[in-house]
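[1] One predicted model, sequence on top.
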Amino acid sequence: MSYRSEFYVFDEGKTLPAVIRSYHMNDFDELIQIQSECFPPPFPAELWWNKEQLKNHTTLFPEGAICMEVDGELAGSLTGLLVDFDPNHPNHTWEDITDNGYIRTHLPNGNTLYIVDISVRPKYRKLGVGKMMMQAMYHLVIQKGLDRLLGGGRMPGYHHFADRLSPQQYVEEVVGGKVKDPVISFLLKCGRTPIGLVENYLEDEESHHYGVLMEWKNPFQKM
């Protein structure tokens, strides 16, 4: 099922047309370019999307493959898949649960929408692009009657504090508003809640390879 929602965003008082829509093959080159802008070194370039991964996103679970345009330019993308998640056994790696981004682990009858990636071009981040794409996925969680939206957030600010804070302490400082992290603080503003810390979640030197599992529970689903 193809997704498309048209609206306006505001850039310092200027009204700009915007659309959130499913992404397609014609978008692949631009989506890879966006990844390079969002995840510069020391983030490993081999973790940027490749065209085989993007093709899988659009064929295995097109409802979870969306992008956003602002004034005709691609501003960001979000990718998800369905998984069965057991809160009593939360530990996993990004590579295992997402099939290293190829999403062949997608389960059509899964209970959880898992966010594989969200990328927003730096020049568009002040417009709320990421938050609006996340909200589109909340709508999908409700539409499908899923238990939750879930994903592992990087904590790229942690390397500045690693000499004096444990990973858990760092997350607590971010949640408490004492420290701002580029990813975790953003996810908190999107309504996501931390439920656990995972060691060796992703190859990511800035995060010391940790990820923070953060969920949004379906408010219409009894659990």
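    Great, that's in hand.
[2] use CA for all of it now, contacts and neighbours both
    OK.
[3] gap between the longest strand along the chain and the chain center?
    Selection of the longest strand in the chain by residue count, based on DSSP state E, yields strand 73-83. Chain-centre distance of strand 73-83: 7 Å, with Cα atoms, centre = their mean, to the nearest Å.
[4] Okay, one more to line up with it:
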Amino acid sequence: MPDLPAVSPIVRPRAVEDIPAIQDLMRRVYPPPHGPEAVWGAGNLRRHLERFPEGQMVAEAGAGLIGTSTTLRISRELALAPHTWSGITGAGSLATHDPAGEVLYGVNIAVDPAWQGRGVGRLLYEARLALGRRLGCRAFVAGARIPGYHRHAATLTPEAYLEAVVAGRMFDPTLSKQVQVGFRVLGLLRDYAPDHETLGHAALILLEL
């Protein structure tokens, strides 16, 4: 395991100056076979800050950026209806952001592989939930990746896999942790986003604020 800075990570608002470091981080988080579209473009990152600056955060330790998260606001009706990642995020541009939306929607979260399992993702989630409460949002919703599904796809439908994870009979590296911190799984989002581990599917998760 690589040596890590002997400092506690902090979460702060994203700044324009962070864009190159965010792109470097996302390349580490999404190596091949993820395609280049998994890395935010610089123009897109600037648009995020223009459309919803308070919803964009980074985590850092010392001088290094070790995590990033992206959110938008949207109506509860749209958030809980069947949707794809591209459709609900405006293909990642946040063009769908509604400043009056009662739901804070989790567009993306990424943690440096060297820091995964060290609580950075939890810090980013706590900061996003605190933001939602501060803005008066009623819930946090996201399409949660189910990266363990590809190992069971030959024998289980994605719906059956979700049921097993929620019941605790199977462990999923992402969804199990979200269930443990209080998220409810409302159902499956089929063909949510291209992903070789999830086979494109995601769990629709909700936490009331």
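    Arrived safely, thanks for sending. Fair warning: this is a prediction, and the values are worked out from it, not measured in the lab.
[5] sorry, back to before: show where the longest strand of the first structure falls in the second structure, residue numbers please.
    Matched against the second structure by TM-score structural alignment, strand 73-83 of the first structure falls on residues 64-74.
[6] cool, stretch 134-146 of the first structure as well?
    Under TM-score structural alignment, the match for stretch 134-146 of the first structure is residues 125-137.
[7] quick revisit: once aligned, what mean separation remains between the next helix or strand after the longest strand of the first structure and the second structure?
    Once the chain leaves strand 73-83 of the first structure, the next helix or strand it forms, by DSSP states H and E, is helix 94-98. Its aligned residues in the second structure lie a mean 0.4 Å from helix 94-98 of the first structure after superposition (mean Cα distance after the TM-score superposition for the first structure).
[8] Which SSE is immediately downstream of helix 94-98 of the first structure?
    For helix 94-98 of the first structure, the following helix or strand on the C-terminal side (DSSP H and E) is strand 112-120.
[9] against the second structure, where does that following strand fall?
    With TM-score structural alignment applied, strand 112-120 of the first structure matches the range 103-111 in the second structure.
[10] Then stretch 194-213 of the first structure?
    By TM-score structural alignment, stretch 194-213 of the first structure lines up with residues 185-204 in the second structure.
[11] quick one on the thing from earlier: for the match of stretch 134-146 of the first structure, which positions count as buried?
    Tyr125, Ala127, Arg128, Leu129, Gly132, Arg133, Leu135, Cys137 (16 or more other Cα atoms under 10 Å).
[12] same deal with stretch 13-23 of the second structure?
    Buried-residue list, stretch 13-23 of the second structure, by 16+ other Cα under 10 Å: Pro13, Arg14, Ile19, Ile22, Gln23.
[13] For these, give me JSON lines that also has distance to Gly92 of the second structure and secondary structure.
    Listed next are the buried residues of stretch 13-23 of the second structure as JSON lines, based on distance: Cα to Cα, whole Å; DSSP: H, G, I helix; E, B strand; the rest coil:
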{"residue": "Pro13", "distance to Gly92 of the second structure": "19", "secondary structure": "strand"}
{"residue": "Arg14", "distance to Gly92 of the second structure": "16", "secondary structure": "coil"}
{"residue": "Ile19", "distance to Gly92 of the second structure": "15", "secondary structure": "helix"}
{"residue": "Ile22", "distance to Gly92 of the second structure": "15", "secondary structure": "helix"}
{"residue": "Gln23", "distance to Gly92 of the second structure": "14", "secondary structure": "helix"}
